[in-house]
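In: pasting the sequence and the predicted model now:
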Amino acid sequence: MNLSDATQLLRAEALTRYDIYRWIHKALRARMCRVLVAVGGIDVSDGPATARALDQLDALLAVCRGHLQHENDFVHAALEAAQPGSSADAADEHVDHETHIAALAAASAALRREPAADGALRLYHALALFVSENLVHMHMEETEHNAVLWRHCTDAQIQAVEQRLMASLPPAELADTLPWMSLGLNATERAQLLGGLQQAVPAPVFETMLDSAMAPLTEPQRTALARALGRAPVPGLVMC
């Protein structure tokens, strides 16, 4: 599928059909870009700052590993049931991504052991390539894979796949993803996400989730979200 075809597909169906990829991919893009900037800013003469950047990178790599497995186990299974062979190319790319994740993890560990400016630059370039590959890969999933799902499945069936995936996640993984998803979503999507959580979980749990979702937002974004949820605006600004 060329770029023109993909763009037409997005215009025609992306806003009317359920998109299993949209919110999690927005979270991943936000996190990847933030971590790429952090790694690009590494100055190995500042040990604590270097360690913080590498901690962010290692956390991102763990998230990417988990995301690959979740897609393999749930989304690819749905694609194969709908149209055999439709996930094959993506599955091959997932294998390549796993190789790149392992190489980045090794480079991160090496830089921790022996901080060096040339090692930091090589790590940054390798991460930039990994992020760029993932951006292209996610676009393919959002267009080609969604086209298969939308052709063969109802929105309710797609949502059922997502619900099974979500039910398989440990609470710590959900908590880790929420602020990045909040950061990546637009105001309407953010209100839908938090509004759904408000209805689905006990009030004390929701308060913790709301604090986490608010943390990376600007003051206007926090105010808009509070209003959408029927709450008083929360003062202050916290950036992750």
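Out: Ah, there it is. Numbering: from 1, shown residues only.
In: can we go C-alpha only for contacts and neighbour counts from here?
Out: Fine.
In: and for Ala191, the neighbour number?
Out: 19 (other Cα atoms under 10 Å).
In: Val161 now?
Out: Neighbours around Val161, by other Cα under 10 Å: 16.
In: ok, now Glu189?
Out: 15.
In: buried set for the helix or strand harbouring it?
Out: Following DSSP states H and E, one finds Glu189 within helix 187-200. Judged by neighbour count using 16 or more other Cα atoms under 10 Å, the buried positions of helix 187-200 are Ala187, Arg190, Ala191, Gln192, Leu193, Leu194, Gly195, Leu197, Gln198.
In: how far off centre is it?
Out: With Cα atoms, centre = their mean, to the nearest Å as the basis, helix 187-200 stands 17 Å off its chain's centre.
In: cool, and stretch 41-55?
Out: Worked out by Cα atoms, centre = their mean, stretch 41-55 lies 23 Å from the chain centre.
In: contacts only, for the nearest residue in space to Cys153 that is not next to it in sequence.
Out: Spatially, and ignoring its direct neighbours in sequence, Cys153 is nearest to Ala82 (7.4 Å; Cα to Cα, 6 or more residues apart in numbering). Ala82 makes contact with Val148, Leu149, His152, Cys153, according to Cα atoms under 8 Å, 6 or more residues apart in numbering.
In: putting a second one here so we can go through both:
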Amino acid sequence: MTSTDLLALSAARRWDIYGPVHKGLRRAHGAMAARLGSADYAADLRPLLADLRAHLEIAGQHLAHEEDHIHAALAARAPDAVATLQDQHEHHRARFAALQAAIARVEHGAAADRPGLGRVLYLEFSAFVAEDLLHMLHEETTTWPLLCALFSDEELMTIEQAIVASLSPDETIATMRMMLPAMNPEERTGLLTGMKAGAPPQAYAAVIEHAARPTLPRAEFAELERLGLAA
């Protein structure tokens, strides 16, 4: 897929099933890598390691949702296209196991060993991020164009809506906290406009109060207020 082809799909405003959530993951990966790199491993690490575990849980859930919905749909129309994606996901899961072991070593290591153990954890996470960035690039430049060729926008929207419907309330808030600050204003407005129209009022209010308000800069949240999207 060439840049020209991708531009054509974007110009046609084809349904972007990967872009918004991948923006959130990229931003969250970078923030976590920065925290791990600047951490004082002689200090209390419980908040950092708890947040890292939560981050890895979201990343793992993202893989599962893609497999259950996107990969399942793709396999029905282009079975050969799924194998590479599945291999990359299994490699991610092996990396998650290595990261969990590295976290445990930091938690239980002697104080004198923690700086070295922390560096290993940081490098292990950096390796995961590097691999995931390439994986998401593959999905957006190879898999997405294939999906656009095989499925209508309405079908892609139906797949995405099935993913959204499968999320628990806690997953929904965690995902929106990750996505909303990573989106540009047009994307954010479109997402929240559709959500406000289709979601139960209580669920939408929870997204605003627990995801949008805590994560968006004041000026960006004020724009949601101006548009009538903050309530």
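Out: Here it is on my side, so go on. This structure is a prediction, so every number in the text was calculated from the model and none was measured.
In: and the TM-score between them?
Out: Overlay of the two chains. TM-score (TM-score structural alignment, normalised by the length of the second structure): 0.92; 226 aligned residues with a Cα RMSD of 1.6 Å.
In: could you say which helix or strand contains Ile42 of the first structure?
Out: Using DSSP H and E, no helix or strand contains Ile42 of the first structure.
In: any idea how far the residue nearest to the spatial centre of the second structure is from Glu171 of the second structure?
Out: By Cα atoms, centre = their mean, the second structure has its centre lying nearest to Leu25, at 3.4 Å. According to Cα to Cα, to the nearest Å, Leu25 of the second structure and Glu171 of the second structure sit 14 Å apart.
In: ok so, going back, mean shift between the helix holding Glu189 of the first structure and the second structure?
Out: Helix 187-200 of the first structure differs from its equivalent in the second structure by a mean of 1.3 Å after superposition (mean Cα distance after the TM-score superposition for the first structure).
In: in the second structure, what stretch matches that helix?
Out: Aligning helix 187-200 of the first structure against the second structure (TM-score structural alignment) gives residues 185-198.
In: quick one: contacts for the aligned partner of Ile101 of the first structure in the second structure?
Out: Structural alignment places Ile101 of the first structure opposite Phe96 in the second structure (criterion: TM-score structural alignment). The neighbourhood of Phe96 of the second structure, defined by Cα under 8 Å, 6+ apart, consists of Leu56.
In: hmm, try it at 10 Å
Out: Arg53, Leu56, Glu57, Ala59, Gly60, Glu90, Ala102, Glu124, Phe125, Phe128 (Cα atoms under 10 Å, 6 or more residues apart in numbering).
In: buried subset of those residues, written for PyMOL?
Out: With 16+ other Cα under 10 Å as the criterion, this PyMOL line picks the buried residues out of these:
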select buried, resi 53+56+59+102+124+125+128
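In: go through the contacts of Phe96 of the second structure and name the one nearest Ala222 of the second structure.
Out: Ala59 (29.9 Å; Cα to Cα).
In: secondary structure element for that closest one?
Out: Applying DSSP H and E, one finds Ala59 of the second structure within helix 46-65.
In: what's the answer for Met157 of the second structure, then?
Out: Following DSSP H and E, one finds Met157 of the second structure within helix 153-166.
In: give the aligned range of that helix in the first structure.
Out: Counting by TM-score structural alignment, helix 153-166 of the second structure sits on residues 155-168 of the first structure.
In: report the buried residues of that stretch.
Out: Going by neighbour count (16+ other Cα under 10 Å), the buried part of stretch 155-168 of the first structure is Asp155, Ile158, Val161, Glu162.
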